[in-house]
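Enquirer: Sequence isn't available, so here's the structure alone:
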């Protein structure tokens, strides 16, 4: 049931570190646009050890939580229900707290990735490359399962990570081939390159951007642009940013937590862009 504008409700983003998160900016912009004057959205530094106690302390005024690292997998045993998407990638970034006290987990990163790519005209590709093999890479694979008709090559640093990515591929129905990180420059010739690595990891690849690059989806938004994204743009390639992803996944979170749909995508994007310009 849609939330009433006069009803005082709370939501927040949890993680460690979390001080850099733009989620409060995006969600607060949505509340203002939707007229939810008594809704608040905060951020809390919470690690895996502190998560169970934090959840136990939530009162009935809480409507939802956004989760960032390292909590996306740690929260799963603490939930009453997990969506099919979140279960498939073993990662929850959204918890909706119902009036009867239930905790329902979902993953809006996967549909958020698909929506961000679609906004840039990428609805289908015949192959793709993923840089990295962490938690975000599994969400990227799940997104590619919806739009990639052929092989996905994952560039990873260890045999263990390679095995994990192949297992994720089998689980998600994606044809995954793995390659060593030393060959990552070859990834940049793919029709779609998804960079899922931490800040600074892909900087050394900037010099290997081809003359006519296709599309780069770099999930980082701070710092932005990354060296790779900047060089990619200079070469005339299309770039989908981490802010694109953040906004689209936040839109879905707002809709789930407030019951209001559609969430104000453009107002949220403007707020995010303004906040980034001021950093």
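Expert: Yep, that arrived. These numbers were taken from a predicted model, which means no experiment stands behind them.
Enquirer: from here on, contacts and neighbour counts on C-alpha atoms
Expert: OK.
Enquirer: dump the residue contacts of the closest residue to residue 114 other than its chain neighbours.
Expert: Once flanking residues are discounted, residue 114 sits nearest to residue 143: 5.8 Å by Cα to Cα, 6 or more residues apart in numbering. Residues near residue 143 by Cα atoms under 8 Å, 6 or more residues apart in numbering: 110, 111, 113, 114.
Enquirer: Taking the centroid of the chain, which residue is nearest it?
Expert: Geometric centre of the chain, nearest residue: residue 109, 3.8 Å, by Cα atoms, centre = their mean.
Enquirer: ok, that one to residue 67 distance?
Expert: 11 Å (Cα to Cα, to the nearest Å).
Enquirer: Grab the longest helix from this structure for me.
Expert: In the chain, assigned by DSSP state H, the helix with the most residues is helix 242-258.
Enquirer: Mind listing the shared neighbours of residue 109 and residue 67?
Expert: Joint contacts of residue 109 and residue 67 (Cα under 8 Å, 6+ apart) are residue 93.
Enquirer: Specify the local secondary structure of residue 43.
Expert: strand (DSSP: H, G, I helix; E, B strand; the rest coil).
Enquirer: Helix, strand or coil: sort out the nearest residue to it once chain neighbours are set aside for me.
Expert: With Cα to Cα, 6+ apart as the criterion, residue 43 has its nearest non-adjacent residue at 4.8 Å, and that residue is residue 13. Under the three-state scheme (three-state DSSP), residue 13 adopts strand.
Enquirer: Am I right that the residue nearest to residue 114 falls within a helix?
Expert: Yes - counting by three-state DSSP, residue 143 falls inside a helix.
Enquirer: take a look at this one as well, against the first:
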């Protein structure tokens, strides 16, 4: 038994996992609160996931785990239950243990994604449109969250059929659209109408632009005036996509904001206390280094 097993602990799992910033976030909060707990990272593949869940289930100190690619859907049949959020999204990014020992899957991606947008979403808009790139587990949560907040969606992916099925499942009502990934890489001469009173969001919900992955190719002629650009990639913290967005005059939101927001929800599930959010700026500075 390792030292980590001697106190309540949680961890992040996935493949690859070395790029995850979750141990820094949870470790920062654990230290600030003086908790006798720990948080780590473990490489788990699709093949080793069943054994990991079975072993962890038998360890009373294991409080749960955050889940990253490519396990967000594969973990579902290994759990005892899903909460309503995970059921609606169809993907799990957090597993926690209830008092009776049951392992429950939830999804904090939606709440974490919305957190830096809450002040904007509190306002009234004539029209809300989001252009979303990607159709993986994180994209599912983002689609569900934006539909709930009145957005018309354009979902771009390599597999347009999969994107179409995702919208049919999560956003069956409303007039939403799909497009091939290459659509946004090529220039357009589309004349945007008056966007006054509208909210336009452009979201990279894919791993494109992450360290070790190809860049996200996006032509900024597709960005309506006043667009907010949100990249959920966290490594690097300031992606080429966000740098280009800033040069194009767009407001930007880094994936670190979503990461901290979703981690805060998971932290309370794991350790039974709220994290100290009054030191977010210090935490974000730490994550950028």
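Expert: Perfect, thanks for sending it. Source: prediction; values computed, not measured.
Enquirer: Identify the farthest-apart pair in the contacts of residue 143 of structure 1.
Expert: 110 and 114 (6.5 Å; Cα to Cα).
Enquirer: about what we covered before: so what corresponds to the residue nearest to the centre of structure 1 in structure 2?
Expert: Under the alignment by TM-score structural alignment, residue 109 of structure 1 pairs with residue 109 in structure 2.
Enquirer: So which residues of the stretch 151-279 of structure 1 form strands?
Expert: 151-156, 175-180, 192-195, 215-218, 238-240 (DSSP state E, counting those that start in this stretch).
Enquirer: Dump these to JSON lines, plus distance to residue 277 of structure 1 and mean neighbour count.
Expert: Below are these laid out as JSON lines (distance: least, Cα to Cα, whole Å; neighbours: other Cα atoms under 10 Å):
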{"stretch": "strand 151-156", "distance to residue 277 of structure 1": "32", "mean neighbour count": "23"}
{"stretch": "strand 175-180", "distance to residue 277 of structure 1": "36", "mean neighbour count": "18"}
{"stretch": "strand 192-195", "distance to residue 277 of structure 1": "22", "mean neighbour count": "26"}
{"stretch": "strand 215-218", "distance to residue 277 of structure 1": "18", "mean neighbour count": "24"}
{"stretch": "strand 238-240", "distance to residue 277 of structure 1": "17", "mean neighbour count": "21"}
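Enquirer: what's around the counterpart of the residue nearest to residue 43 of structure 1 in structure 2, how many residues?
Expert: When structure 2 is aligned by TM-score structural alignment, the residue opposite residue 13 of structure 1 is residue 12. By other Cα atoms under 10 Å, 23 other residues sit near residue 12 of structure 2.
Enquirer: Quick check: residue 12 of structure 2 touching residue 23?
Expert: Yes - counting by Cα atoms under 8 Å, residue 12 of structure 2 touches residue 23, with 7.5 Å between them.
Enquirer: Name the residues contacting each of these two.
Expert: 39, 40, 41.
Enquirer: still on that earlier bit, so the match of residue 109 of structure 1 versus residue 86 of structure 2, what's the distance?
Expert: 10 Å.
Enquirer: Just the strands from the stretch 1-150 of structure 2, written as ranges.
Expert: Assigned by DSSP E, counting those that start in this stretch, the stretch 1-150 of structure 2 shows strands spanning 9-14, 38-43, 62-67, 81-82, 94-97, 103-106, 127-133.
Enquirer: In the last one, which of the residues would be classed as buried?
Expert: Buried residues in strand 127-133 of structure 2, defined by neighbour count with 16 or more other Cα atoms under 10 Å: 128, 129, 130, 131, 132, 133.
Enquirer: what's the most distant pair in these?
Expert: 128 and 133, at 16.6 Å, using Cα to Cα across the buried residues of strand 127-133 of structure 2.
Enquirer: from the buried residues of strand 127-133 of structure 2, which is closest to residue 122 of structure 2?
Expert: residue 128 (12.6 Å).
Enquirer: got the contact list for that closest one?
Expert: Taking Cα under 8 Å, 6+ apart as the test, what residue 128 of structure 2 contacts is 150, 151, 152, 198, 199, 200, 201.
Enquirer: Drop anything exposed from those.
Expert: 151, 152, 198, 199, 200, 201.
Enquirer: tell me the two of the residues you listed that are most distant?
Expert: It's 152 and 198 that sit farthest apart of those, by Cα to Cα, at 11.5 Å.
Enquirer: before we move on, back to that, got JSON lines for the buried residues of strand 127-133 of structure 2, with distance to residue 32 of structure 2 too?
Expert: Shown next, in JSON lines, are the buried residues of strand 127-133 of structure 2 (distance: Cα to Cα, whole Å):
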{"residue": "128", "distance to residue 32 of structure 2": "39"}
{"residue": "129", "distance to residue 32 of structure 2": "39"}
{"residue": "130", "distance to residue 32 of structure 2": "37"}
{"residue": "131", "distance to residue 32 of structure 2": "38"}
{"residue": "132", "distance to residue 32 of structure 2": "36"}
{"residue": "133", "distance to residue 32 of structure 2": "36"}
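Enquirer: Distance check, the closest residue to residue 149 of structure 1 other than its chain neighbours against residue 155 of structure 1.
Expert: Excluding the flanking residues, the one nearest residue 149 of structure 1 by Cα to Cα, 6+ apart is residue 126, at 4.9 Å. Residue 126 of structure 1 sits 18 Å away from residue 155 of structure 1, going by Cα to Cα.
Enquirer: Isn't residue 265 of structure 2 up against residue 109?
Expert: No - the criterion here is Cα under 8 Å, and residue 265 of structure 2 misses it with residue 109 at 9.4 Å.
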